[in-house]
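Trainee: pasting a predicted model and its sequence here:
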Amino acid sequence: MKKLIMKCADERRRAFAMITSVWEDDGKRFVEKCAVRKEGRRHLENMMRYRTLLDEIYPGVRVCPAKLTEDGLVFDFIEGSSLEDRYRLAASEGDRDALVLYMKSHAELLDSVPGGTVPFEETDSFREWFGDGSVYAGKPAYRAANFDATASNIILQDGEPVFIDYEWVNEFPVPRDLVVYHAIRDSYYHIPELESLLPLAEAIALVGVETEKEVLQRSYEHFFFSYVYGSDSDAGLSALTDRKKIDYLANERTLLAERMWKENERAVLVQRSEIDRLTKELEEARKKYADLDQSWFWRWDETRDALQKFREENAALRESLRLMEQDRDTWKSNFETVTNSRSYKDMMKLKGILGRK
């Protein structure tokens, strides 16, 4: 079994810090999401509950199967292209009409909840996730929604949409404008060139969002910075007198970043070795292809097909290598950022002071 891709979100709150990996075992791929810390187990259990809810509120969308194991949550690997791929293609080709079509289809998918919308009423759960909701009072709202239904989390398989990740599902009423805004806005973070093709302000108007963008962005930022990435209840440095706590806080993220960097580095080396092997086979196949007497057409055709297969495998491996190197460089940068940060140096200084007592 080999790891193909790994992404880590350890900078989140302890309850939400996750590592997501794509594995391949005997030719079959699967996705595993594991909690970085023990507090994250509940988040994984919630996702199993979310899956059941999504089946109910989006009957026209398939939800990626998952099973909870002792180690984490294991998902099927869904083959196909993402809706974000369609957005990206439209941007690269400068096809505004196609982009508008994709975005409207995206919004229609979110609107497909049975029973349509209800007037929004603020709840405690909404305030916890998004902050003050009084500005949305009476606006159209979904009774429940998949706030994680971004274009990157929707795979089109045989023409049908599939939700492949569902970490953030609202089990309470949430304004329709906020859900649609987030779904569309997320792609502009990942594909900056969308703005020049179709400005975000125009895009959200085209999909029926009427609430002011500044209001929606404020709610989104509360969710992102306060709910997902907000600080936990760990005491500040001034209250830390326990040497073990200082060791823990000073080293935890550093060690994790270093471990992930090294693990990605090993994966890169394995992938490079595989590419070298395949490149040699590709050269041998190319030589055979060039030497063939083309009157033996069936042999020529057979070798040509084999050569094309080698090319495709080589291209896939190189793309996988690029992603691995990107992850490795990210974790190396994280490691260097943490160890060079003022807070880390302050903790190490305090650790040294306490150690001399």
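Mentor: That came in fine, so what should we check first? Numbers count the residues shown, from 1 in each chain.
Trainee: from here on, just use CA atoms for contacts and neighbour counts.
Mentor: OK.
Trainee: OK, contacts around the residue lying closest to Gly80 once chain neighbours are set aside?
Mentor: Distances taken as CA to CA, 6 or more residues apart in numbering place Gln157 nearest to Gly80, at 4.9 Å, with adjacent residues excluded. Neighbour list for Gln157: Ile78, Glu79, Gly80, Ser81 [criterion: CA atoms under 8 Å, 6 or more residues apart in numbering].
Trainee: and here is the other one:
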Amino acid sequence: MSNKVIYSKYNRERKTQFQIATIHYQNDYETKVKKIPLTTEAFNHIKAIHENSLLLKDVYQNIEVLTGEIIDGCLVYDFIQGTSWDQRLLTEVLSGNLVGFIKLLESFNDILTGLQPTGREDFISSDEFNTIFGQSLSLKDQQCVHPANIDFIFDNVFFTEGGTNVLLDCEWVFPFKIPIKYILFRSIYAFWVKYNVYIEPLISFDDILIKFEIDLELKDIFLTMEEEHFQLYVNGDWYKAGFFGRYVKEVHSLNTVTGLLEQSMINMKLFFPSDRGYSEDYVISKLCTRSTGIMEVSFILDANYSNKFPLRIDLLERPGVICFESIQIHEISETDSNYSLDYNMKDITYNDNIIQLEEKGEALFLSIGEDPQFFLNVNSISTKQLLVLRMRIDLNITPYVELILRRKTEDFQEEVGVHQQVLDKSKLENAHYLRKMDAYLERINVIESEKVAYETEISTYLERINVVESEKAIYNKGMNTYRSEIKEMKESLSWKVTAPIRYLGRIFKNRQ
């Protein structure tokens, strides 16, 4: 079963006790992320990361903490599906949406302040704090966390499809109080160092900090803590060459930087994976002069290479654009045979620092981070072979960033067009229903008129019935009077005396 590497990062520049590698890989059955100690001393650091994650899972309230498990001295996590806050923020920046960018930062700050929703207090640094961060610190009216994960940066927090935030990394956790403002500063600082070329047209670094009540004086304090003390704690004497060190370098104009890049060399590397991933111990480096045309670079592949992991190819150490013409593998023998990738680049993968673009039939790869990596899956090699890369490299990424923004704009306009069609259809349906409603209302009016007429007619009939009932009552009363009179007459003495006469009269009448 072969593992396909999606992403890898090696921290060889650190002190030996902190040197670890992070490998994101997948196979036919699972997708995992593994943290590997690169030195014997670093195993305790791997163990501490695991223990920190278990601790924070119990004490942090508004976020899920990924814990993983220790397997064969490595810390193995399940891969979390979602989008990092780094990518969410970068999307807003590349689309030029300053309001959306600031709102996302505010939401991230809400996550930090909700980790341990305690009250605010005056912060006075402890001896342990002073040892790590190099100075005594006293701040009024601060919200703090304890224990504190200061590596709560945007890369380490994922937002899942279910709307849950997941903390992936618990590498730098300290058992003492630390102000949340410093943790937020580190998050913004790390993001700025990577993407300042895209952010600065929207907003300055200082203006971002001001929005979160980090003034220039506090910024300088935090920078000193970060650059001159914490990085020394992690990296030793090499900390100035670390990830954050670029911020304090001399500032050059864009034209100067562009000119330097045009004349610069490109250091390309091919990594052969070992059983523990990739390292500088198994690498071929080639220093190439950048060309405006097609560049051809070749590497000799050792016959003992195993395909448990793919080859890793690092073509750039900076932002740029790569367009592959072809990727071929030739046997170094009398037999002429080669392996060539299809033009759609289906056999090559890349890490999160690369964005693929399709432009005019070409497969372009835009490097947006500091460590872009390509991965090439090949069959096991039984003889020495030659890997030949033909490509064009462009270090001017401005047109491609504009292309991304234009495509996003076009996608947005297309989406607006779809919504407009739905709206127009709704308007037509609404007009149709309004016409039907008018017809129903007109019919209701007719029925109401008929109802009034029927009610008038019924009233007339009821009045007639009342008259008839009155006449009937008068008639019944007369009949009753008549019957009473007849009865009274029949019961009278005269009626009884004349009874024989009436009898004879009837006989006589019948005989006639």
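Mentor: Arrived safely. Source: prediction; values computed, not measured.
Trainee: out of the contacts of Gln157 of the first structure, which comes closest to Ala17 of the first structure?
Mentor: Ile78 (23.4 Å; CA to CA).
Trainee: how about the closest one, what's its match in the second structure?
Mentor: For Ile78 of the first structure, the aligned position in the second structure is Ile80, judged by TM-score structural alignment.
Trainee: any idea how far Glu41 of the second structure lies from Gln17 of the second structure?
Mentor: According to CA to CA, to the nearest Å, Glu41 of the second structure stands 5 Å off from Gln17 of the second structure.
Trainee: compare these two (neighbour count), which wins?
Mentor: More crowded of Glu41 of the second structure and Gln17, by other CA atoms under 10 Å: Gln17, with 18 against 14.
Trainee: go ahead and confirm that one touches Thr39.
Mentor: Yes. Contact between Gln17 of the second structure and Thr39 holds when scored by CA atoms under 8 Å: they sit 7.1 Å apart.
Trainee: any chance you could map the helices in the stretch 1-150 of the first structure?
Mentor: 41-57, 83-93, 96-110, 124-130 (DSSP state H, counting those that start in this stretch).
Trainee: between these, which gets nearest to Lys349 of the first structure?
Mentor: Comparing the helices of the stretch 1-150 of the first structure by CA to CA, helix 41-57 comes nearest, at 33.7 Å.
Trainee: for the aligned partner of Val33 of the second structure in the first structure, what are its contacts?
Mentor: In the first structure, the residue matched to Val33 of the second structure (TM-score structural alignment) is Val31. By CA under 8 Å, 6+ apart, the contact set of Val31 of the first structure is Thr20, Ser21, Val22, Trp23, Val74, Phe75, Asp76, Phe77.
Trainee: could you report the neighbour count for the closest residue to Val31 of the first structure other than its chain neighbours?
Mentor: Excluding the flanking residues, the one nearest Val31 of the first structure by CA to CA, 6+ apart is Val22, at 4.5 Å. Val22 of the first structure has 19 neighbours, counted by other CA under 10 Å.
Trainee: so what corresponds to Val22 of the first structure in the second structure?
Mentor: In the second structure, Val22 of the first structure lands on His24 (TM-score structural alignment).
Trainee: distance of Val93 of the second structure from Leu389 of the second structure?
Mentor: Taking CA to CA, one finds Val93 of the second structure at 33 Å from Leu389 of the second structure.
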